[in-house]
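> Fold the following.
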Amino acid sequence: MLRRPKSSALHWPTFPPAAVLVGGAARDLLRGAVPKDYDWAAPDPAAAARFIAASLFVENSIAANSATTNPATTNPVAAKRGAVFALDEQRQYWRAVVDGVQHDFVPLPADLESELLRRDFTVNALAIHENGQISDPTGGLRDLKRRSLKMVSEQNLREDPLRLLRAARLATTLGFALEAQTKAAVQRLARDPALPLPAAERIGAELNALMLSAEAAAGVLLLRELGLLELYLPELLEGAGLTQGGFHHLDVLDHNIEALHQLLTRFPSADLALRWATLLHDIGKPRTKGTHPETGRSTYYGHAELGANLAAHRLERLKQPRALVERVRAMIHAHMVHLPANEREARRFVHRRRDVLPDLLWLMLADREASRGPQSTPATRYAYQVGFERILAALEEQPPAPAALLTGREIMKLLNLEAGPAVGRAVRALAEAAALGDVATPDEARAFLLAHLAACAPADVPNG
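Below is the predicted model of the structure:
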């Protein structure tokens, strides 16, 4: 066994007695990074979890109440800044969470080296012992120095197909190059129809981790190179080879990826929903492609609406949170709206899309900057800038919508409407008029509805 490098001592954690730090946490410490979470193997996982909690100044109520409490069945145990609890009492899996940092504990195997040989990549097949020694049966330290991501074996990748996706995610987030034989193995396994797909939740978690990387666009390109887009984001891959012309100089797939790159170059703190919306914003184009009968140019009528639904469906299948799915849907649906030509239009723009602002603007900017085709000129770029400035000014000046001037029942009575879509359209039209400053009192609201809507058939009431 090797000794740990002195350069990593700054981040070294306190070790529970006889415990071994394994996997990604060992990898990160040995490359001089602070782990986001810790995986431990210990002779007594419950005791090791309590030790970690106590060493990090957590008040451990297990110890305080040991005479009356069975720690193996206490789940969770409250602490000053965290908790200690059993994940699986029978298998002795325990967890300590302190100040948001997760420490997981499993029993120490009798043959640690054999356990490490079953891992995915050599840089993850490392273990650090309490005395500072390092178990490295696969040459992981060498690959850490080379910044190379190398499989332990192809069979190990086959045993858990998620490891194919993890190869792309780790290469992206660590900034490592995939070793040639490993890349070939991933590509080969990705084409194997007999290889089952992992659970959707696991796929979603890996893709999210890749998307949250500063190099997410490069990560998506790597997914394509490895043959994984077809498995996990097939709607995105449909844009490969679909040229657009006009403002666009890339095919639809590369345009989507370039838009993500442009977004992260300008807004590196963009959240996950905005990143997903930017990557998927044009996935509706392949299925809406048409030809204009007079000009012969390609058309994509309705691609924003279809793309919004395709993206939402894919993210739902990946078990993403509903709030994220709906925000992505809303941004993609709105990304083709015209920018306002004056202040009044800007106020209307803000009123209708306040829930997705200002993120919608960042998506639209990334879309624009990813195009840069021959029809893009300084004049069109300036017009875009002016439209953005109008919206941002209106967003800053325009407060959130005030309380409704009239209730739905009052509108129904005033316009003699039955409950139904027409009432909703009238409510939205009145809310927009209030936001634009056209009405400010209930009497003005009644006059507005009577003047503009009472003469319309219910189906003709504007939808706002």
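> contacts and neighbour counts: CA atoms only from here.
Fine.
> Could I get the full set of helices for the stretch 51-200 of the chain?
61-64, 112-116, 140-146, 154-159, 162-174, 180-190, 200-211 (DSSP state H, counting those that start in this stretch).
> And the helix or strand just after the last one, what's buried?
Proceeding N to C from helix 200-211, the next assigned helix or strand is helix 216-226, under DSSP states H and E. Along helix 216-226, the positions that meet the burial threshold by neighbour count (16 or more other Cα atoms under 10 Å) are 216, 217, 218, 219, 220, 221, 222, 223, 224, 226.
> Stretch 317-324 too?
Residues 318, 319, 320, 324 are the ones in stretch 317-324 that count as buried (16+ other Cα under 10 Å).
> if we can go back for a sec, pipe the buried residues of helix 216-226 into JSON lines and attach distance to residue 201 per row.
Listed next are these as JSON lines, based on distance: Cα to Cα, whole Å:
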{"residue": "216", "distance to residue 201": "19"}
{"residue": "217", "distance to residue 201": "22"}
{"residue": "218", "distance to residue 201": "23"}
{"residue": "219", "distance to residue 201": "19"}
{"residue": "220", "distance to residue 201": "19"}
{"residue": "221", "distance to residue 201": "22"}
{"residue": "222", "distance to residue 201": "21"}
{"residue": "223", "distance to residue 201": "18"}
{"residue": "224", "distance to residue 201": "21"}
{"residue": "226", "distance to residue 201": "21"}
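> and of those residues, the nearest to residue 345?
Nearest to residue 345 among these is residue 217, at 34.0 Å by Cα to Cα.
> I figured that closest one hits residue 256, correct?
No - using Cα atoms under 8 Å, residue 217 makes no contact with residue 256, being 9.2 Å away.
> orientation of the host helix or strand of residue 25 relative to helix 162-174 in degrees?
If you go by DSSP H and E, residue 25 is part of helix 23-30. For helix 23-30 against helix 162-174, the angle by axes from the mean of the first three to the mean of the last three Cα atoms, to 10 degrees is 20 degrees.
> Please provide the structure for the following sequence as well, for comparison with the first:
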Amino acid sequence: MTAENRQFLLPPIINRILTLLTEQGFAAYVVGGAVRDLLLGKTPGDFDVATSARPESVISILEPAGFTVVGELGQNFGVVVVHRDGQTVEIATFRGEAYGGDAHKPEQVWYCDDLEADLSRRDFTVNAMALDQSGNVYDYHGGRQDLQQKILRTVGDAPARYREDALRMYRACRFVGQLGFDYVQRQGAGPAFGQPQTPYYLPQSYSFPVSRSVGLSLERVRTELDKLLLGKWAGKGLMLLLATGLAAGRCRVREHGTYREIDVLPELEHLAGLPQNQRFHCYNAWEHTLAAIDNSPPQLAIRWALLLHDVAKGLPGIRRLNKEGQPSDHGHEAESAVMAEVILSRLRYPAPFVQRVVWLVSRHMRFAPMLVTGERTLLRWLRSEAAGGNFKDSHEMTAAFEQLVAVFLADMGATHAGKNTELMAEGRALGTAVLELSRSKMPVHTKDLAISGHDVLVLLEDKSKIRDAMRYLLQRVQSTNLPNERSALEEAVRGWQKRH
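Just a heads-up that it's a prediction; the model follows:
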């Protein structure tokens, strides 16, 4: 069906492609996420084109017009990738698909001349629309209505679509996290899930065919998890991930020519419904985690740290009752850091990324006592971090503390403290103080000093003592009894030389 004509601003390269194809008698449309975003009033990240033209026709039309073909999946998937003026566009021939044993790739692909048939193979209704150059929107599955109602649902039978392509299960969670929509499906509705009267409560849960995910590559799953975590409504998407059992799913990695199955995120499951001390917490452990994530800036290390910051809560050896009979998880940050390292290493994130997230998790409880103890405690802590070998220079340490402050404030804001304006202001002031101290008073390496090794060498009678002298200056500045200023450092070198 065709909706009313509207004017949409398409990039010149897309207009040119549509014009060239339609002038040769072929149908050509913008399809997928770009149409969804345009209808939502957003600027699409990229544009995909679908056409009745076969790949060889697409190439023969676009190459003479100055487009460079940079990729062609040809008879397998009917996709031609073209490049011009610094932009790359995928152009796909209308096609149908049939799935077999592979968890993601279709077993058979065939061309068709029908736009409706092409849109019917797509994952979700809001992604199954097309737009022509005149501004007509083609919507055969109620995608526009779902956009208006903020609903995410599959095209056709949900379990069948997930059995065809298991990655769609992760994409469902990701789109909920990116769009903030409510997920619905006609089949397989289950009981309510989550803590009532919270933004994450699900009046109905749904069951996904999770066993199909074992055929997905780790790389694809990890990409979807990252996109989900960076979404504006990441908490909603993560709730769906847990409620459907998908967090406990498995995927696979290829090693030495064979596949090995690995867990995704089963460590999260025990957090659902896990009670916390109501004196401090307004959410149970899982909803607290989701609220903290949604409170934070969309940086991947911060989001992963918040997802895993309380992952050890409730576990044997961690969960206890305090003298008032309330649940307590003293020391959970240390065990959560251990678990975070295991999880992220299993998911094969780069070692520096893993190290940063583990550091954030292990330190996320350090700020709270300092709301009482003040600057001297902060200085001692910063000195221990500066001398601890975790950072190569003060710039790197300050960047890490900027992330840690974000974790602390997001965590704090997901408790009763989040409703206390004065207390949150104190938390932000503490974060500002630690960053200022990190920038101005706490060098990590001798290269962070306000005097160079060459300058110190000039002052020394015994040139072989240069390392000892630089180390001495670093320790004095880190102890905060020597300012990191050139004149003070020069005087300190002279005094040290007299004593040695």
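> Quick TM-score on the pair, please.
Laid over one another, the chains give 0.70 as their TM-score (TM-score structural alignment, normalised by the length of the first structure), with 399 aligned residues with a Cα RMSD of 4.2 Å.
> tell me the average deviation of the helix holding residue 25 of the first structure from the second structure after fitting.
Average distance, helix 23-30 of the first structure versus aligned residues of the second structure after superposition (mean Cα distance after the TM-score superposition for the first structure): 2.8 Å.
> Mind listing what's buried along that helix?
23, 24, 25, 26, 27, 28, 29, 30.
> And it, how far out from the chain middle?
24 Å (Cα atoms, centre = their mean, to the nearest Å).
> Check stretch 277-296 of the second structure too.
Relative to its parent chain, stretch 277-296 of the second structure has a centroid offset of 19 Å by Cα atoms, centre = their mean.
> Residue 479 of the second structure matches what in the first structure?
Matched to the first structure by TM-score structural alignment, residue 479 of the second structure sits across from residue 436.
> Pull up the gap between its match and residue 386 of the first structure, please.
Taking Cα to Cα, to the nearest Å as the measure, residue 436 of the first structure falls 20 Å from residue 386 of the first structure.
> and what of residue 344 of the first structure?
According to Cα to Cα, residue 344 of the first structure and residue 386 of the first structure sit 14 Å apart.
> Which residues are in contact with residue 414 of the first structure?
446, 450 (Cα atoms under 8 Å, 6 or more residues apart in numbering).
> pretty sure residue 161 of the second structure contacts residue 154?
Yes - Residue 161 of the second structure is within contact range of residue 154, at 7.3 Å (criterion: Cα under 8 Å).
> so what's in contact with these two at the same time?
residue 123.
> The two: which has the busier surroundings?
residue 154 (25 against 20; other Cα atoms under 10 Å).
> Now the counterpart of the more buried one in the first structure. Nearest residue, chain neighbours left out?
With TM-score structural alignment as the matching criterion, the partner of residue 154 of the second structure in the first structure is residue 151. Nearest residue to residue 151 of the first structure in three dimensions, chain neighbours excluded: residue 121, at 4.2 Å (Cα to Cα, 6 or more residues apart in numbering).
> With residue 178 of the second structure as the reference, measure out to the equivalent of residue 166 of the first structure over in the second structure.
In the second structure, residue 166 of the first structure lines up with residue 171, judged by TM-score structural alignment. As defined by Cα to Cα, residue 171 of the second structure lies at a distance of 10 Å from residue 178 of the second structure.
> what do you get for residue 169 of the second structure?
14 Å.
> These two: which has the busier surroundings?
Shown here are residue 169 of the second structure and residue 178; by other Cα under 10 Å, residue 169 has more neighbours (26 against 20).
> for the more buried one, what are its contacts?
162, 208, 246.
> Repeat the analysis, applying 6 Å as the threshold.
Residues counted as contacts of residue 169 of the second structure (Cα atoms under 6 Å, 6 or more residues apart in numbering): none.
> Aligned counterpart of residue 307 of the second structure in the first structure, please.
Counting by TM-score structural alignment, the partner of residue 307 of the second structure is residue 279.
> I figured that match hits residue 260, correct?
Yes - between residue 279 of the first structure and residue 260 there is a contact under Cα atoms under 6 Å: 5.4 Å.
> What's the first helix or strand after the longest helix belonging to the first structure?
Longest helix in the first structure, counting residues (DSSP state H): helix 378-397. Using DSSP H and E, the helix or strand that follows helix 378-397 of the first structure in sequence is helix 408-415.
> Kindly calculate the angle that the helix or strand just after that following helix makes with helix 408-415.
Once the chain leaves helix 408-415 of the first structure, the next helix or strand it forms, by DSSP H and E, is helix 421-435. Counting by the same axes, to 10 degrees, helix 421-435 of the first structure points 100 degrees away from the direction of helix 408-415.
> helix or strand right after helix 421-435 of the first structure?
helix 442-452.
> for that next one, which positions count as buried?
Those would be 445, 446, 448, 449, for helix 442-452 of the first structure by 16+ other Cα under 10 Å.
> How about stretch 14-32 of the second structure?
Going by 16+ other Cα under 10 Å, stretch 14-32 of the second structure has these buried residues: 14, 17-18, 20-22, 26-32.
> Of these, which belong to strands?
28, 29, 30, 31 (DSSP state E).
> Which single one of the residues you listed is nearest to residue 262 of the second structure?
Nearest to residue 262 of the second structure among those, counting by Cα to Cα, is residue 31 at 34.6 Å.
> give the contact list for the closest one.
Applying Cα under 6 Å, 6+ apart, the residues contacting residue 31 of the second structure are 48, 49, 129, 130.
> who are the neighbours in contact with the alignment partner in the first structure of the last one?
To tie it back to what came earlier, the one meant is residue 130 of the second structure. Under the alignment (TM-score structural alignment), residue 130 of the second structure maps onto residue 127 of the first structure. Contacts for residue 127 of the first structure (Cα under 6 Å, 6+ apart) come out as 21, 22, 134, 135.
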